[in-house]
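Engineer: Sequence and computational prediction follow.
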Amino acid sequence: MTYCVAVRVDQGLVMLSDTRTNAGMDNIARFRKSFTYHVPGDRAITMLCSGNLSITQGVKATLSKAIKESALDPGIETILNCDTMHRVAQIVGTAMQAMQQRYRENIEMGGSASSGASIMIAGQRKGGKPRLYLIYSAGNFIEATEDTPFFQIGEHKYGKPILDRIIKRETSLEDATKAVLVSMDSTLRSNLSVGMPLDLTVIQRDIFDFRVRTRIEADNEEFARISQSWGAALRKGFEDLPNVLD
């Protein structure tokens, strides 16, 4: 399993994913779930993946092949040359649909796995606003709004409470980053199928580049301080609660 979270606020976008893939207690591996695409001065895009690994890797391969071929034939439309972020989501959705149509029946007939997969696409292109989309297995998708400024895929339930309390459209990019890190920390503590290292990406509005694009390893001191400080704050808050028993 995995956990990926993406947030859209007025100042930009924050994306975080783990790297653990669990196909049974004795078959745990690390695979990158976060992928970035960039045209300097024009667009910055991050893709986060969850679900059947063969399906999501197939989608990524389809996108990469089109990008490579477009270098020789500029008429080929890709996520790096299309007109809008909405069109980016459509291209990814079409690739997802093609992978499902090609492999779903055989995968599910095998009985060992589901072909279900989800992808989040977050980014901004020049002339547009920061956008965030959640793409389903069928290739259809929804967009984050002011009422729903974040999406989660994978093991999302443990990390949702902090996002519900903190994330609003006016939340600063710094606070949004802290919130997704706390959200991941809560998930790591409660679910063994989610694991380090983590991939963090931050896109600041109207920069068309990555303000942060880094891997957080298990020995990262800054993440450890956030985890420890959040745990201490929770314990202090609990101790300060009024007693309900005489």
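Structural biologist: Okay, I see it.
Engineer: all contacts plus neighbour counts: C-alpha atoms, from now on.
Structural biologist: Will do.
Engineer: helices or strands up against the longest helix along the chain?
Structural biologist: Longest helix in the chain, counting residues (DSSP state H): helix 85-110. In terms of contacts (3 or more CA pairs under 8 Å, 6 or more residues apart in numbering; DSSP states H and E), helix 85-110 is packed against helix 53-70, strand 117-125, strand 131-135.
Engineer: how about the longest one: buried residues?
Structural biologist: Same thing as helix 53-70. For helix 53-70, the neighbour count (16 or more other CA atoms under 10 Å) marks 53, 55-56, 58-60, 62-63, 66-67, 70 as buried.
Engineer: for those, which one is nearest residue 186?
Structural biologist: residue 53 (24.0 Å; CA to CA).
Engineer: and the comparison structure, right after this:
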Amino acid sequence: MTYCVGVLLDQGLVLASDTRTNAGVDQVAIFPKMHIFEIPGERIITLMTAGNLAITQSIVRRLRESIEKNDGPHLHNVDSLFAATSLVGDEVRFAFEKDAEHLKNHHADFQVSIIVAGQIKGEKPRLFSIYNAGNFIETSAETPYFQIGETKYGKPIIDRVVRHDTSLMDAVKCILISFDSTIRSNISVAAPIDVMMYKTNSFQSNLKQRVLESDPYYSSIRKGWAEGLKTVFTELPNPDWGK
């Protein structure tokens, strides 16, 4: 399992993914789930992946190979994020046709979900979420973020804090707290956490940071959040039922 979050803001994008993969308690490893396709000054497209690691690695590899071959549409020449997301969805369908039956024969499910985010010159930053079938949706004014993987533990804090006009740094802080909540409740998600901040119209990854468990800032907000919750909880009134 994994946990990835993408947020589309007025100022740009904040993306974060954990790096843990496991095939049982004795087979835990670190693999990046954030993949950047970039032409500085012209476009940046970032994929975050969850699901079967072999399948998602195959999808990303085929997308990079199509750029190297340069004999048709690929992530470095399509003219919109919608077209880029369609290409990624096509690769999900290709992987399903190739691998789903073989996985079924080994009692395994075809599981893939991908967040596609970025900006191509001529349009605003955009954020999409691709499902198992290769179909996808785009963010809306009411829902400016997507999560994939182990989503339920980190969702409440994002719902309460993040809006379109939230600042990039406030969104980073909120997302890291969301990761802390997820990591505390699910051992299949763990640091390091890859974080990328993108400022609108910069057409480059403005900030990429790998946040370790021992990172001083991450440690401080985890401690502050835990202590703050306890303080607020103790200040809330008890029910007067039964009096």
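Structural biologist: Ah, there it is. Please read all numbers here as calculations on a predicted model, not as lab measurements.
Engineer: picking up where we left off before, in the second structure, what residues pair with the longest helix of the first structure?
Structural biologist: Counting by TM-score structural alignment, helix 85-110 of the first structure lines up with residues 81-106 of the second structure.
Engineer: Kindly report the same for stretch 119-127 of the first structure.
Structural biologist: Mapped onto the second structure using TM-score structural alignment, stretch 119-127 of the first structure spans residues 114-122.
Engineer: can you give me how far that stretch is from the chain middle?
Structural biologist: 13 Å (CA atoms, centre = their mean, to the nearest Å).
Engineer: Which residue ranges of the first structure form strands?
Structural biologist: 3-9, 12-17, 20-22, 28-30, 34-39, 43-51, 117-125, 131-135, 141-143, 150-154, 198-204, 212-216 (DSSP state E).
Engineer: Which one, of the ones you listed, ends up nearest to residue 191 of the first structure?
Structural biologist: strand 3-9 (9.8 Å).
Engineer: Could you tell me the angle between that closest one and strand 131-135?
Structural biologist: 150 degrees (axes from the mean of the first three to the mean of the last three CA atoms, to 10 degrees).
Engineer: superposed on the second structure, where does strand 3-9 of the first structure end up, distance-wise?
Structural biologist: Superposing on the second structure places strand 3-9 of the first structure at an average distance of 0.7 Å from its equivalents, by mean CA distance after the TM-score superposition for the first structure.
Engineer: contact partners of that strand?
Structural biologist: For strand 3-9 of the first structure, the surrounding residues in contact (CA atoms under 8 Å, 6 or more residues apart in numbering) are 13-18, 48-50, 120, 122, 130-132, 144, 149-156, 167-173, 176, 180, 184, 187, 194.
Engineer: Just the buried ones among these, please.
Structural biologist: 13-18, 48-50, 120, 122, 130-132, 144, 149-156, 167-169, 171, 173, 176, 180, 184, 187, 194.
Engineer: Give the equivalent position in the second structure for residue 169 of the first structure.
Structural biologist: Using TM-score structural alignment, residue 169 of the first structure lines up with residue 164 in the second structure.
Engineer: Could you report the separation of residue 205 of the second structure from residue 224 of the second structure?
Structural biologist: Separation of residue 205 of the second structure from residue 224 of the second structure (CA to CA, to the nearest Å) stands at 29 Å.
Engineer: more crowded one of these two?
Structural biologist: residue 205 (19 against 12; other CA atoms under 10 Å).
Engineer: shouldn't the more buried one be in contact with residue 119?
Structural biologist: No - here residue 205 of the second structure does not reach residue 119: they are 10.7 Å apart, not a contact under CA atoms under 8 Å.
Engineer: Between these two, which contacts overlap?
Structural biologist: Joint contacts of residue 205 of the second structure and residue 119 (CA under 8 Å, 6+ apart) are residue 44.
Engineer: do you know how far residue 106 of the second structure is from residue 50 of the second structure?
Structural biologist: Distance from residue 106 of the second structure to residue 50 of the second structure, counting by CA to CA: 20 Å.
Engineer: next one: residue 98 of the second structure
Structural biologist: In terms of CA to CA, residue 98 of the second structure sits 18 Å off from residue 50 of the second structure.
Engineer: Over to residue 116 of the second structure?
Structural biologist: Counting by CA to CA, the gap from residue 116 of the second structure to residue 50 of the second structure is 12 Å.
Engineer: before we move on, what about residue 194 of the second structure?
Structural biologist: Going from residue 194 of the second structure to residue 50 of the second structure by CA to CA gives 14 Å.
Engineer: give me every residue that touches the closest residue to residue 91 of the second structure other than its chain neighbours.
Structural biologist: Nearest non-adjacent residue to residue 91 of the second structure, counting by CA to CA, 6 or more residues apart in numbering: residue 59, 5.9 Å away. Residue 59 of the second structure makes contact with 88, 91-92, 95 under the criterion CA under 8 Å, 6+ apart.
Engineer: burial measure for the residue nearest to residue 46 of the second structure when sequence neighbours are not counted, as a count.
Structural biologist: In this structure, residue 46 of the second structure finds its nearest non-sequential neighbour in residue 36, 4.5 Å apart by CA to CA, 6+ apart. The number of residues packed near residue 36 of the second structure is 16, by other CA under 10 Å.
Engineer: List the contacts of residue 36 of the second structure.
Structural biologist: Here residue 36 of the second structure is in contact with 44-47 (CA under 8 Å, 6+ apart).
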